[in-house]
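> Return a 3D structure for these sequence lines:
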Amino acid sequence: MAVASPSLRQRARWRGIVAALTAGILAVAPAARAEPRPTVKQLRKDLAALLKESDKLITDYYNSRIAHQKAEKAEKSAREKLATAQEVYDQNSTELKAMAVAQYTGTEPSQVAMLAGTQDPAALLGRMALVQHLVALQDARLSGYAKVRDDRQRAQDEAAARAGELDQTVGELEERKKKAERQIERVRDKIDQLHQAPGLRPDGTFVPQLPQGPDHITPRMALVKQLIQERFEVPYGIGCYREIQDGGEHPLGRACDFMLSRGGAMPSAEELKRGDQIAAWAIKNAKRLGIMYIIYRQRIWHVRTGAWRTMSDRGGTTANHYDHPHISVY
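All right, here's what the predicted structure looks like:
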């Protein structure tokens, strides 16, 4: 019996190993992989699509506003026409009623009475002409009344139709406005996701930063300030660095106050709402942007607890942070 050479035996052994490995790989289901985090390129692509859709919604909203304004004008015109028609209708009704009452009570000379009592042919013909004139006048009044009555009805129908159109456009306008606002909010969220706080370590903590630039704040605080300015606007100013060593983050360049009024005055309801929106945005983006805590309306929110806590009364609108949200970063 022939003996296989060592090289043949070795190739056969390798073929067996490969076959076993292949069978094992095919028998084992592949492990589920975590979804990869979206890249900046993908986020920018998504953002471009959202902006395009947002522009379309804003255009629809604008067109709805134009349609609403046209419906308002048409409804106003219809009401004015109806008021005019009603006035003419009432006047004609009064005159017609007076004529009917006069004929019924005999206060107007009847046609027969006017023709009787004269033998003069010329006078008789004159009176007959007068009677015909009165009859024609009554017919004209009746015919005119019918037209006035029909005009009034048409004006009434048109006013009702325009009012219905106005109600419909108001509803459509509100719905399109809400859609546009929701889409704009999604666009803004996508923009936020394009930014990551500088100095983030792999374990989720942040590298300490020194203040820099003319406003003496850290790059992390500068990013938060920039994003809030772009998203909300802050018409009453933003105060960040100050030299007073009060144990807070302002002297370290790690805090900013986003003012909602001037001179310590209580902000308007609209500005208080703006403050709520800024605080909510800061909470939503706290971990990604390195926000440590927020103070607003005599309350403090810390990223470690994730909840608001009431603070003691410090004796004033500004001291109690009613006129500004305060944001500190790591």
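
> C-alpha only now, for contacts and for neighbours.
Noted.

> Helices of the stretch 151-300 of the chain, start to end?
219-232, 269-284, 286-289 (DSSP state H, counting those that start in this stretch).

> looking at these, which is buried most?
For those, the largest average neighbour count (mean count of other CA atoms under 10 Å) is found in helix 286-289, namely a mean of 20.

> ok, back up a step: and the helices of the stretch 151-300 of the chain: which comes nearest Ile238?
The minimum distance between Ile238 and these falls on helix 219-232, with 8.4 Å, by CA to CA.

> Summarise which helices and strands that closest one is packed against.
Helices and strands touching helix 219-232, by 3 or more CA pairs under 8 Å, 6 or more residues apart in numbering; DSSP states H and E, are strand 255-258, helix 269-284, strand 326-329.

> and that helix with helix 269-284, angle?
Angle, helix 219-232 to helix 269-284, by axes from the mean of the first three to the mean of the last three CA atoms, to 10 degrees: 140 degrees.

> coming back round to it: tell me which of the helices and strands packed on helix 219-232 lies nearest to Asp90.
helix 269-284 (49.7 Å).

> and the helices and strands packed on helix 219-232 as CSV, adding distance to Ala67?
As requested, the helices and strands packed on helix 219-232 are exported to CSV (distance: least, CA to CA, whole Å):
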stretch, distance to Ala67
strand 255-258, 39
helix 269-284, 29
strand 326-329, 43
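
> Select, out of those, the one closest to Gln111.
Between these, helix 269-284 lies closest to Gln111; by CA to CA that is 77.5 Å.

> if we can go back for a sec, and of the helices of the stretch 151-300 of the chain, who's closest to Pro121?
Nearest to Pro121, of all the helices of the stretch 151-300 of the chain, is helix 269-284, at 90.2 Å by CA to CA.

> tell me what that closest one is packed against?
helix 219-232, strand 291-295.

> want to try TSV for the ones you listed, with distance to Glu87 as columns?
Listed next are the helices and strands packed on helix 269-284 as TSV, based on distance: least, CA to CA, whole Å:
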stretch	distance to Glu87
helix 219-232	53
strand 291-295	64
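
> now the strands for the chain?
Using DSSP state E, the strands of the chain run over 238-239, 255-258, 291-295, 299-302, 307-310, 326-329.

> Let's compare: structure for the following, please.
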Amino acid sequence: MSTRRRLGAMIAVMVASVLFAPASSGRAVPSQPTDPGEELDRLDRQADDLARQYRGELHELTDGIQAARRAAREVREVEGKQAAARARLAELAAARYKSGRIDPVIMLATSDDPRVVLDQAATAEHLARNDQDRLREMQSLMEARRRAQQEAQARVTETRRLVARLEAKKDKVAELIEKYEAEEAAREEREAQSSGSSGYTPTPHAKSPVIGGGSSITPRMQDVLTEVDQRFGPFSSIGCYRATNDGGEHPLGRACDFMLSTGGSMPSSENVDHGWAVANWARDNADRLGVMYIIYRQQIWDVRSGGGWRAMEDRGSITANHYDHVHISVF
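Next comes the predicted model:
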């Protein structure tokens, strides 16, 4: 092998090794976890523990953890694409060096800053269009990775803050639970004395068709159902108890959905306003009724996290996002 070819082969190996190595820019870059899975597992355990203490699903918290996991998956996907693109560039650069050509594609090996790559590469007049496309692809992946990392970290930080806020309110929530449990016990005692039975008979003459009502729901939920129906009914239907254990209050008999349309269709503007009237009335009377949280139009109001309407993650459909009904859960 000639001296030139041996030198070319050595350079090719060096170029490939540099391209495959983690790239770094001349500027300091804040350290960010590319996969916050371990912390999310810990937050998951905290969420389960808080849900047990708070006597019901914490939608804001589970939403936050799921969103953070999606962002972490996106980081991994982008990193995989970036590794594949870097490998293609390594092959190209190695081939160019073997042939004795110096190619600006090597610039990608020494910079992880997507904003400077094209500026530097554009000064090389001999860069072919195909090479420009490869550089643009790499720049795009660098930027996508940066955005995905920022999103993942922001989601984890937001979830961590929510956990801290919920932890700080545990004593207050415990007082609410104790208050409503005492009310339930006193009510059962009164009914037992007046009827000779501790059983509960729901109020008849509902304005709306009720699915999963009656003895399948708690007395408190029945009170809320009856009052909402009498004030705002009729609804297309009211769905309460269902056996499917989805982590919420429906299988516990502590939740009802007040439907504003049928067949998963978007309600009319008039019914949308009607839904807000129901949701805001339930919020304003939450203390008297024992309302734990309300969900409507992809927003949640939860007394346990301090109240205030907060946006929820997209669940993928009109019904799943609560656009066609008002959900009310009670303690």
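
> Got a TM-score for the pair?
Once the chains are laid over each other, their TM-score by TM-score structural alignment, normalised by the length of the first structure reads 0.37; 131 aligned residues with a CA RMSD of 2.5 Å.

> thinking again about what came up before, can you list the helices of the stretch 151-300 of the first structure in TSV and add distance to Arg11 of the first structure?
Compiled in TSV, the helices of the stretch 151-300 of the first structure are given as follows (distance: least, CA to CA, whole Å):
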stretch	distance to Arg11 of the first structure
helix 219-232	62
helix 269-284	62
helix 286-289	56
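
> Mind checking those for the one nearest to Val187 of the first structure?
helix 219-232 (10.8 Å).

> what's the angle from the closest one to strand 291-295?
Using the same axes, to 10 degrees: helix 219-232 of the first structure against strand 291-295 is 60 degrees.

> quick one: Ser195 of the second structure from Asp223 of the second structure, how far?
As judged by CA to CA, to the nearest Å, Ser195 of the second structure and Asp223 of the second structure stand 18 Å apart.

> Tell me which of the strands of the first structure lies nearest to Ala48 of the first structure.
Nearest of those (CA to CA): strand 291-295, 27.6 Å.

> What helices and strands are in contact with that closest one?
Using 3+ CA pairs under 8 Å, 6+ apart, strand 291-295 of the first structure is in contact with helix 269-284, strand 299-302, strand 326-329.

> what's the closest of these to Leu43 of the first structure?
Going by CA to CA, the one of these nearest Leu43 of the first structure is helix 269-284, 18.2 Å.

> In the second structure, mark out all the helices, start to finish.
For the second structure, applying DSSP state H gives helices covering 3-20, 37-53, 59-98, 107-110, 114-121, 129-168, 170-195, 219-232, 269-284, 286-289.

> hang on, Leu124 of the first structure packs against Val112?
No - using CA atoms under 8 Å as the test, Leu124 of the first structure is too far from Val112 to be in contact (11.5 Å).

> Compare the two and say which is more crowded by neighbours.
Set Leu124 of the first structure next to Val112 and count neighbours by other CA atoms under 10 Å: Leu124 wins out with 16 against 10.

> Of all the strands of the first structure, which one comes closest to Gln193 of the first structure?
Shortest distance between Gln193 of the first structure and these, using CA to CA, is found for strand 291-295: 14.8 Å.

> in the stretch 1-150 of the first structure, which spans are helices?
6-27, 40-105, 111-115, 121-193.

> picking that back up, can you tell me which of the strands of the first structure comes nearest to Val131 of the first structure?
Judging the strands of the first structure by CA to CA, what sits closest to Val131 of the first structure is strand 255-258, at 89.4 Å.

> follow-up on the earlier one: export the helices of the stretch 1-150 of the first structure to a markdown table and tack on distance to Arg299 of the first structure?
Shown next, in a markdown table, are these (distance: least, CA to CA, whole Å):
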| stretch | distance to Arg299 of the first structure |
| --- | --- |
| helix 6-27 | 58 |
| helix 40-105 | 35 |
| helix 111-115 | 95 |
| helix 121-193 | 25 |
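
> Show me the one of those that comes nearest Arg231 of the first structure.
That would be helix 121-193 among the helices of the stretch 1-150 of the first structure, by CA to CA, at 7.5 Å.

> If you count contacts, what does the closest one end up packed against?
Here helix 121-193 of the first structure touches helix 40-105, helix 111-115, going by 3+ CA pairs under 8 Å, 6+ apart.

> Please identify the deepest-packed of those helices.
It is helix 40-105: most buried of those by mean count of other CA under 10 Å, with a mean of 16.

> What angle do helix 121-193 and that helix make with each other?
160 degrees.

> between the helices of the stretch 151-300 of the first structure, which one is nearest to Leu8 of the first structure?
helix 286-289 (61.3 Å).

> Quick check: the gap between Val18 of the second structure and Tyr180 of the second structure.
Val18 of the second structure is 66 Å from Tyr180 of the second structure, by CA to CA.

> oh sorry, the question was meant for Gln139 of the second structure
58 Å.

> and Val187 of the first structure, how many neighbours does it have?
The number of residues near Val187 of the first structure, taken as other CA under 10 Å, comes to 20.

> isn't it right next to Lys52, touching?
No - the pair Val187 of the first structure / Lys52 is not scored as a contact, 9.9 Å apart, by CA under 8 Å.

> Tell me which of the helices of the stretch 151-300 of the first structure approaches Gly171 of the first structure most closely.
helix 269-284 (24.3 Å).

> ok so, going back, export the helices and strands packed on strand 291-295 of the first structure as TSV, with columns for distance to Arg65 of the first structure.
Listed next are these as TSV, based on distance: least, CA to CA, whole Å:
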stretch	distance to Arg65 of the first structure
helix 269-284	23
strand 299-302	41
strand 326-329	38
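
> which one of the ones you listed lies closest to Gly24 of the first structure?
Distance to Gly24 of the first structure, taken as CA to CA, is lowest for helix 269-284 among those, at 46.5 Å.

> Among the helices and strands packed on helix 121-193 of the first structure, which comes closest to Asp257 of the first structure?
Closest approach to Asp257 of the first structure among those (CA to CA): helix 40-105, 29.6 Å.

> Quote the end-to-end distance of stretch 289-300 of the first structure.
Taking CA to CA, stretch 289-300 of the first structure runs 18 Å from one end to the other.

> ok, now which ones touch Ala9 of the second structure?
When contacts are counted by CA atoms under 8 Å, 6 or more residues apart in numbering, Ala9 of the second structure touches 97-98.

> how close does it get to Ile177 of the second structure?
Using CA to CA, Ala9 of the second structure is found at 74 Å from Ile177 of the second structure.
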